[in-house]
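Engineer: Make a model of this:
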Amino acid sequence: MSESLPPQLPEQAQPQPAVKVPLALEDWVSVLSMALLALITFANVLVRYLTNTSFAWTEELSIFLLIVVTLTAGSTAFVRSQHIRIEFLADAGPQNRQRRLAIIATLFSVLFFLGLTILSARMVYDEYTWGDTSPAIGVPTWWYSIWVPILSGVITLRLAGMLHRLLRGPQ
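Structural biologist: Okay, here's the model as predicted:
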């Protein structure tokens, strides 16, 4: 007689954090970017298999879409506390210590993404000023890179909101 294991229940969904701008905005941008990335990659593989040539523009567009997915998913990961952290330290000890560590980590994250926003905006300005173009398609490179400071700014605002909620204390 074989013993069967009890059915596994799905993990309970975590409640959505209270935010003013819905996280669904970044979620949909991530989903649509991933879908477009999968479509483009599939089309390129299919064309390469059938014709032994590939689309030159797919690599540029794929890199752009991966950057968009990384930054939009990163934004929601911070707010949902799904980002990479050392849980042994972050979740150990009394609540007061956990809160202080969360404030410090969020503050440094705000400073990092603020710096990334400023420096990537300078990079976009340089690309615009010098008229850099992409190698495969020949479009201005700032068309791709303008999204790095924009999405880094979004992450900065999300983190600033988190920091504000942490500093207000438990509600």
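Engineer: only C-alpha atoms for contact and neighbour calcs from this point on.
Structural biologist: Fine.
Engineer: so what's Val124 up against?
Structural biologist: 142, 145-146 (CA atoms under 8 Å, 6 or more residues apart in numbering).
Engineer: Following up with a second sequence; could you model it the same way so I can compare the two?
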Amino acid sequence: MKKILPDKLEELLLVFFLGMMTIVLGMQIVSRYIVGNSLSWSEELVRYLFIWSAFIGVPYCIKLGSSLKVLKFIEFLPMRLQKTILFIDRIILFLFFMLMLYFSIMVVRESFVSGQTSPALGVPIWLVYLSVVVGSFLSVCRVVEKIIESANNVDSKADSF
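Structural biologist: A predicted model of the protein is given here:
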């Protein structure tokens, strides 16, 4: 099956964000305890990297099929009904992330127009809000991949997502 997104996209982004958070926090610790001078911008940058990693983590979980849901009830149903419920679940997720994408684009647009910047870094706030747009877009792509995957595996056992 042809994938919409590169297979390791979320993993690479998550490793990058975690690595950057580790480096910045390490710099903050060294600066505070060895140099005796605290960095004014490190907490803010780590907070923004954490926000980005949270929104990139959502499509990663969708890709792995590890989203939160109650599957024990579904396992007792006939296979055809299981597949139908999982398909409806995917459609609902698709619609939810499309709404998130639409409204997050509106928030980024308003934030861009306002010109608001962060206090310590002076970074435009729309870059932080852009994490919701990117996460929602990647989530839509991963849900579409799952829908296509389940449509191609008509005869197989119902999967966990």
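Engineer: Now flag whichever of the contacts of Val124 of the first structure is closest to Leu25 of the first structure.
Structural biologist: Ile146 (18.7 Å; CA to CA).
Engineer: Tell me the counterpart of the closest one in the second structure.
Structural biologist: Ile146 of the first structure maps onto Leu130 in the second structure, with residues paired by TM-score structural alignment.
Engineer: Run a quick neighbour tally on its match.
Structural biologist: 19 (other CA atoms under 10 Å).
Engineer: and it, that's in a helix?
Structural biologist: Yes - under DSSP: H, G, I helix; E, B strand; the rest coil, Leu130 of the second structure sits within a helix.
Engineer: what range in the second structure matches the longest helix along the first structure?
Structural biologist: Identified as the longest helix of the first structure according to DSSP state H is helix 95-130. The alignment of helix 95-130 of the first structure onto the second structure (TM-score structural alignment) covers residues 79-114.
Engineer: can you check stretch 72-81 of the first structure too?
Structural biologist: Counting by TM-score structural alignment, stretch 72-81 of the first structure corresponds to 56-65 in the second structure.
Engineer: What residues of the matching stretch count as buried?
Structural biologist: Burial within stretch 56-65 of the second structure, assessed by neighbour count using 16 or more other CA atoms under 10 Å, is assigned to 56-60, 62-63.
Engineer: Could you do stretch 71-78 of the second structure as well?
Structural biologist: Neighbour-count burial for stretch 71-78 of the second structure, counted by 16+ other CA under 10 Å, picks out Ile74.
Engineer: Now Leu14 of the second structure: closest residue in space, sequence neighbours ignored.
Structural biologist: Ranked by CA to CA, 6 or more residues apart in numbering and with sequence neighbours excluded, the top spatial neighbour of Leu14 of the second structure is Ser53, at 5.7 Å.
Engineer: wait, doesn't the one you found sit right on Phe17?
Structural biologist: Yes - counting by CA atoms under 8 Å, Ser53 of the second structure does reach Phe17; the two are 6.2 Å apart.
Engineer: Quick check: Leu127 of the second structure is in a strand.
Structural biologist: No - when three-state DSSP is applied, Leu127 of the second structure is found to be helix, with no strand at that position.
Engineer: Now for it: which residues touch it?
Structural biologist: Val108.
Engineer: Can you tell me what Ser150 of the second structure aligns to in the first structure?
Structural biologist: Per TM-score structural alignment, Ser150 of the second structure is aligned with Leu166.
Engineer: residues in contact with its match?
Structural biologist: Per CA under 8 Å, 6+ apart, neighbours of Leu166 of the first structure: 99, 102-103.
Engineer: Which of the helices or strands spans it?
Structural biologist: Assigned by DSSP states H and E, Leu166 of the first structure belongs to helix 147-168.
Engineer: what distance separates that helix from the middle of the whole chain?
Structural biologist: 12 Å (CA atoms, centre = their mean, to the nearest Å).
Engineer: quick check: angle from it to helix 95-130?
Structural biologist: For helix 147-168 of the first structure against helix 95-130, the angle by axes from the mean of the first three to the mean of the last three CA atoms, to 10 degrees is 160 degrees.
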